[in-house]
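[1] the amino acid sequence is not available; the structure is as follows:
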């Protein structure tokens, strides 16, 4: 039995040319506990002061439910849009050489550097009723600012770089010879994209979707200006948390935050499962 235990321990700690496994693992666990786990545990502990009944009342409150629907619904749609257009942008930057390519490549990172409040004000000035784009859409009966549509546009703006920068390095590793070989074997352009390129990009696309979705769910600064913050219409969950804090309802604020945490964790867990399945199926990352 001792021999079996020793063998299991040997399999757990395989010899490596890089020393310091125990030290780096301990540092990693301590750092994650200090930065991530302890704050989240404090959040859950504070919301537990409401008791199950109080927590449930906050969870099923119509205003909370509507704010969560708007936050997660718009974040999901924005992430899907970013996946579609982000892959196209990455493809253009990787496969084509054209004047101004470096400028376009730098513009992709602009939402990273731009303060979110500045982005919110800029989008509001564009899509408001008297804005450059808003006044063109108003005669068509399309209202963007102060609606969930405006929230989605703001989340698309802040989430696009996550998809592009995740897919772009993987796409650069796919050589053009692969596409040419598929063409010589009789595949048309659609078959080359769907059966040759996308399977290899699928894990990176899912990662980009997860990052864009996670960023969108917690986005606040660029959304509050264009959302209008109307209860039951365009009020997002992060804003409702701030409102509860301003009302000194700390337990209610942490309860809403805990609900968002649970939903986000579940969705990201499902995405990770899909990523693992994709890697096993197509043999990438193994």
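    Done, it's in. No experiment lies behind these values; they were computed from the predicted model shown.
[2] please count neighbours and contacts with C-alpha atoms only from this point.
    Will do.
[3] buried residues in the helix or strand hosting residue 172?
    Residue 172 belongs to helix 148-173 when assigned by DSSP states H and E. Neighbour-count burial for helix 148-173, counted by 16 or more other CA atoms under 10 Å, picks out 148-168, 170-171.
[4] how about stretch 267-275?
    268, 271, 272, 275.
[5] which of those residues sits closest to residue 221?
    Using CA to CA, residue 268 is the member of the buried residues of stretch 267-275 that lies nearest residue 221, at 22.9 Å.
[6] for comparison:
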């Protein structure tokens, strides 16, 4: 006699229904409302709003700084994850906990702290000023703030994969005469590549929408260090709801397209590794 196997969670139909309902309320409805609101503009008016010179300059600052910050964390995050996984040293747990600090710290607090330290009269600003390097109130400050905010996304994505990576594979490659560079390039990196792409995508997406930490250190100068989220806030303060919605739709479309592209690369990489 076959006994029915009970599951801790509800059945598939109930679980799927709840999942779809929850995602619809939390994700789809707000995005649909955004698109519907933007439909109040004609195609010509929509294009005129999203291609204003000041708005275009904010796109360049936002996406350029976000891309640069994500690339920086792609390499630094891999290095930090490698150190935390492969080495034992004093205060390791403390340093590991520091990685999560940008998650818990309010973004406004992070922005104020960075602006205070890197201002011309700040502790770091005074050291960099004689070298002709100005961080606060420049696009470089935006990159710094975004790098701080998005670091945990890469580290926490790569770290579990590194922990599961079998050291025996590296030892076998070394016994066959492979150099350290060859071991990293042909054994370690292919395994980490999907996780690296995922961490990069998460960091990039998070950086695009960042507002609180950036406005304090950016200087918010039009055409120089003004980010797109600030343009949306400015439109709302002027009661230009349609204009704010139009810019938000552009951000949504570009972000979604980039995430699809990066997830496609991640799928391709995982499929390629699965065939080997």
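    On my side now, so go ahead. Predicted model, so just to flag it, every value in this text is computed and none were measured.
[7] next step: the buried residues of stretch 267-275 of the first structure restricted to helices.
    Assigned to helices by DSSP state H, the following of these qualify: 268, 271, 272, 275.
[8] now which residue in the second structure aligns to the first one?
    Under the alignment by TM-score structural alignment, residue 268 of the first structure pairs with residue 259 in the second structure.
[9] and what of residue 238 of the first structure?
    Looks like residue 238 of the first structure aligns to residue 229 there (TM-score structural alignment).
[10] which residues sit in contact with that match?
    209, 210, 211 (CA atoms under 8 Å, 6 or more residues apart in numbering).
[11] what do you get if the cut-off is 7 Å, keeping everything else the same?
    Neighbour list for residue 229 of the second structure: 209, 211 [criterion: CA atoms under 7 Å, 6 or more residues apart in numbering].
[12] now it: which helix or strand?
    Going by DSSP H and E, residue 229 of the second structure is part of helix 228-237.
[13] show me the helices in the stretch 51-200 of the second structure, by range?
    In the stretch 51-200 of the second structure, the segments counted as helices under DSSP state H, counting those that start in this stretch are 53-86, 92-99, 101-104, 107-118, 123-128, 139-164, 167-175, 180-183, 189-208.
[14] before we move on, back to that, average offset of the helix holding residue 172 of the first structure relative to the second structure?
    With mean CA distance after the TM-score superposition for the first structure, helix 148-173 of the first structure departs from the second structure by a mean of 0.4 Å once superposed.
[15] just want the angle from that helix to helix 116-127.
    Here the directions of helix 148-173 of the first structure and helix 116-127 differ by 120 degrees (axes from the mean of the first three to the mean of the last three CA atoms, to 10 degrees).
[16] quick one: helix 148-173 of the first structure aligns where in the second structure?
    Taking TM-score structural alignment, helix 148-173 of the first structure hits residues 139-164 over in the second structure.
[17] same check on stretch 199-219 of the first structure?
    Stretch 199-219 of the first structure maps onto residues 190-210 of the second structure, going by TM-score structural alignment.
[18] and residue 220 of the first structure, how many neighbours does it have?
    If you count neighbours by other CA atoms under 10 Å, residue 220 of the first structure ends up with 18.
[19] kindly apply the preceding question to residue 181 of the first structure instead.
    Residue 181 of the first structure: 12 surrounding residues under other CA under 10 Å.
[20] and residue 187 of the second structure, by the same measure?
    By the criterion of other CA under 10 Å, residue 187 of the second structure has 15 neighbours.
[21] can you pull the contacts of it?
    Counting by CA under 7 Å, 6+ apart, residue 187 of the second structure touches residue 170.
[22] distance check, it against residue 142 of the second structure.
    According to CA to CA, to the nearest Å, residue 187 of the second structure and residue 142 of the second structure sit 36 Å apart.
[23] now swap in residue 205 of the second structure and tell me
    15 Å.
[24] try residue 183 of the second structure
    36 Å.
[25] cool, residue 103 of the second structure as well?
    Going from residue 103 of the second structure to residue 142 of the second structure by CA to CA gives 18 Å.
[26] tell me the counterpart of residue 126 of the second structure in the first structure.
    Checking TM-score structural alignment: residue 126 of the second structure goes with residue 135.
[27] neighbours around the closest residue to that match other than its chain neighbours, how many?
    Nearest non-adjacent residue to residue 135 of the first structure, counting by CA to CA, 6 or more residues apart in numbering: residue 129, 5.3 Å away. Per other CA under 10 Å, the neighbour tally for residue 129 of the first structure reads 19.
[28] can you pull the contacts of the nearest residue to residue 233 of the first structure once chain neighbours are set aside?
    Excluding the flanking residues, the one nearest residue 233 of the first structure by CA to CA, 6+ apart is residue 147, at 6.9 Å. Neighbour list for residue 147 of the first structure: 227, 233, 234 [criterion: CA under 7 Å, 6+ apart].
[29] any chance of those in CSV, with neighbour count, distance to residue 124 of the first structure and secondary structure too?
    As requested, the contacts of residue 147 of the first structure are exported to CSV (neighbours: other CA atoms under 10 Å; distance: CA to CA, whole Å; DSSP: H, G, I helix; E, B strand; the rest coil):
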residue, neighbour count, distance to residue 124 of the first structure, secondary structure
227, 24, 9, helix
233, 16, 17, coil
234, 24, 14, coil
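[30] from those residues, pick the one nearest residue 19 of the first structure.
    For these, the nearest to residue 19 of the first structure is residue 227 (52.0 Å; CA to CA).
[31] my read: the closest one touches residue 151, true?
    Yes - using CA atoms under 7 Å, residue 227 of the first structure is in contact with residue 151, at 5.6 Å.
[32] just to revisit the earlier point, so how far is residue 224 of the first structure from the match of residue 126 of the second structure?
    Counting by CA to CA, the gap from residue 135 of the first structure to residue 224 of the first structure is 21 Å.
[33] residue 147 of the first structure now?
    Counting by CA to CA, the gap from residue 147 of the first structure to residue 224 of the first structure is 11 Å.
[34] now do the contacts for the alignment partner in the second structure of residue 126 of the first structure.
    In the second structure, residue 126 of the first structure lines up with residue 117, judged by TM-score structural alignment. By CA under 7 Å, 6+ apart, the residues touching residue 117 of the second structure are 123, 124, 125.
[35] so which of those residues is the most crowded?
    Neighbour-wise, the contacts of residue 117 of the second structure (other CA under 10 Å) top out at residue 125, 19 neighbours.
[36] find the nearest non-adjacent residue to it, please.
    residue 118 (4.3 Å).
[37] who's in contact with the closest residue to residue 151 of the second structure other than its chain neighbours?
    Spatially, and ignoring its direct neighbours in sequence, residue 151 of the second structure is nearest to residue 73 (5.6 Å; CA to CA, 6+ apart). If you count contacts by CA under 7 Å, 6+ apart, residue 73 of the second structure has them with 147, 151, 154.
[38] sweet, I'm off.
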